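Asks: Generate coordinates for the sequence data below:
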Amino acid sequence: MWTQEIQCRGNESQIRMCPASEKHSCSHDDHQALQCADVMHVRLVNGNSRCAGRVEVLHRGQWGTVCDIFWDMPAAAVVCRELDCGEPVDALGDAHFGPGSGPIWMSILTCSGTESTLKNCGSAGWNAPVCTHNYDAGVICSGE
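Replies: Just a heads-up that it's a prediction; the model follows:
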């Protein structure tokens, strides 16, 4: 149990960045629950179905793309599962579904394939592109 009163403003990237004050009158009756909203969504763009296309992620209210460096079938499996689109058929690069625009949010992904969301995969960090939109990642999933 933390003995601090945490007062987040909403723009902190981690809870430990929130201002906190000592609160010594806590007891187990004072427990609080925390429910997190999914701050990142995934979509497929320019494919011939909702389960095929260029991979785009929503981060901080803006859609951006994923660089194809290290883009592979385990990463594609995570996207297909996240979108309820079955199994991956192909993990494509070189902007197969056309180049995107805006930020390249994710680069150098390292997914094992068991992650529940793409945001749980390792990466070079947010908005740390190592490629251009000519190398946007795409996926074809078995679903429709």
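Asks: C-alpha only now, for contacts and for neighbours.
Replies: OK.
Asks: mind checking the end-to-end distance for stretch 135-144?
Replies: Across its full length, stretch 135-144 reaches 25 Å between end residues, using CA to CA, to the nearest Å.
Asks: next one: that stretch to chain centre, how far?
Replies: A distance of 16 Å separates the centroid of the chain from that of stretch 135-144, by CA atoms, centre = their mean, to the nearest Å.
Asks: Sort out which residues of that stretch are buried, please.
Replies: 135-141, 143 (16 or more other CA atoms under 10 Å).
Asks: would you list every one of the strands in the protein?
Replies: With strands called from DSSP state E, the chain shows them at 4-6, 20-22, 41-46, 52-59, 62-66, 88-92, 104-106, 138-141.
Asks: list the helices and strands the fourth one packs on?
Replies: Contacts of strand 52-59 with other secondary structure elements, assessed using 3 or more CA pairs under 8 Å, 6 or more residues apart in numbering; DSSP states H and E, are made with strand 41-46, strand 62-66, strand 138-141.
Asks: one more time with 10 Å
Replies: Packing partners of strand 52-59 (3 or more CA pairs under 10 Å, 6 or more residues apart in numbering; DSSP states H and E): strand 41-46, strand 62-66, helix 73-82, strand 88-92, strand 104-106, strand 138-141.
Asks: ok, back up a step: can you redo the strands of the chain as CSV with distance to residue 127?
Replies: Rendered in CSV, the data for those read as follows (distance: least, CA to CA, whole Å):
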stretch, distance to residue 127
strand 4-6, 28
strand 20-22, 29
strand 41-46, 16
strand 52-59, 10
strand 62-66, 9
strand 88-92, 21
strand 104-106, 4
strand 138-141, 18
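Asks: Also this sequence, please, to line up against the first:
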Amino acid sequence: MTLAVTGGAAAFSDKEKLRLRGGNSMCSGRVEVWHRDSWGTVCDDSWSLAEAEVVCQQLGCGHALEALQDAAFGPGNGSIWLDEVQCRGRESSLWNCAAGPWGQSDCKHEEDAGVRCSGEWRTR
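Replies: The predicted model follows:
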């Protein structure tokens, strides 16, 4: 993991601010994002194959096979950072998709979003 130091604080690249947890491979699991120095989850409201496609491509995991809802990979913990994420499916990063304000969600962790991607983990 490469860290860039900006203003005395370590900054992650967009790819390093996104991870999957709870799946049976590096390319499936609950979607988690890094924000305000902690990992949190993404609510499944509006979650579809378009959003899953962006996550899979951003992580170098091929194409989205499934966009899972209802904490299919188990509930996360910490903050629910994103809600109402809406992608077209061609964005280079989840951060380029429309979404509600960071940290403002009406969800519980039983609504954490997940993905199952076609490929195995590979670097771009």
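Asks: So which of the helices and strands packed on strand 52-59 of the first structure is nearest residue 118 of the first structure?
Replies: Evaluated over these, closeness to residue 118 of the first structure peaks at helix 73-82, with 6.0 Å, by CA to CA.
Asks: Strand 88-92 and that closest one, what's the angle between them?
Replies: Orientation note: helix 73-82 of the first structure sits at an angle of 120 degrees relative to strand 88-92 (axes from the mean of the first three to the mean of the last three CA atoms, to 10 degrees).
Asks: can you tell me the mean distance of helix 73-82 of the first structure from the second structure after alignment?
Replies: When the second structure is overlaid, helix 73-82 of the first structure sits 0.3 Å from its aligned residues on average, using mean CA distance after the TM-score superposition for the first structure.
Asks: And residue 86 of the second structure? What does it align with in the first structure?
Replies: Under the alignment defined by TM-score structural alignment, residue 86 of the second structure is paired with residue 110 of the first structure.
Asks: Can you report how many residues neighbour the nearest residue to that match once chain neighbours are set aside?
Replies: Using CA to CA, 6 or more residues apart in numbering and skipping the chain neighbours, the partner closest in space to residue 110 of the first structure is residue 122 (4.9 Å). Number of residues near residue 122 of the first structure (other CA atoms under 10 Å) recorded here: 14.
Asks: any idea how far residue 122 of the first structure lies from residue 21 of the first structure?
Replies: On the measure of CA to CA, residue 122 of the first structure and residue 21 of the first structure end up 33 Å apart.
Asks: go on, residue 138 of the first structure?
Replies: Spatial separation of residue 138 of the first structure from residue 21 of the first structure under the definition CA to CA is 46 Å.
Asks: Most widely separated two among the buried residues of stretch 135-144 of the first structure?
Replies: 135 and 143 (24.3 Å).
Asks: And the residue nearest the centre of the second structure?
Replies: Most central residue of the second structure, judged by C-alpha distance to the mean C-alpha position with CA atoms, centre = their mean, is residue 31 at 3.8 Å.
Asks: Surely it is in contact with residue 113?
Replies: Yes. Applying CA atoms under 10 Å as the test, residue 31 of the second structure and residue 113 come out as touching, 5.9 Å apart.
Asks: anything in contact with each of these two?
Replies: The contact sets of residue 31 of the second structure and residue 113 overlap at 41-44, 52, 68, 71, 73, 76 (CA atoms under 10 Å, 6 or more residues apart in numbering).
Asks: In the first structure, what residue corresponds to residue 102 of the second structure?
Replies: In the first structure, the position corresponding to residue 102 of the second structure is occupied by residue 126, as judged by TM-score structural alignment.
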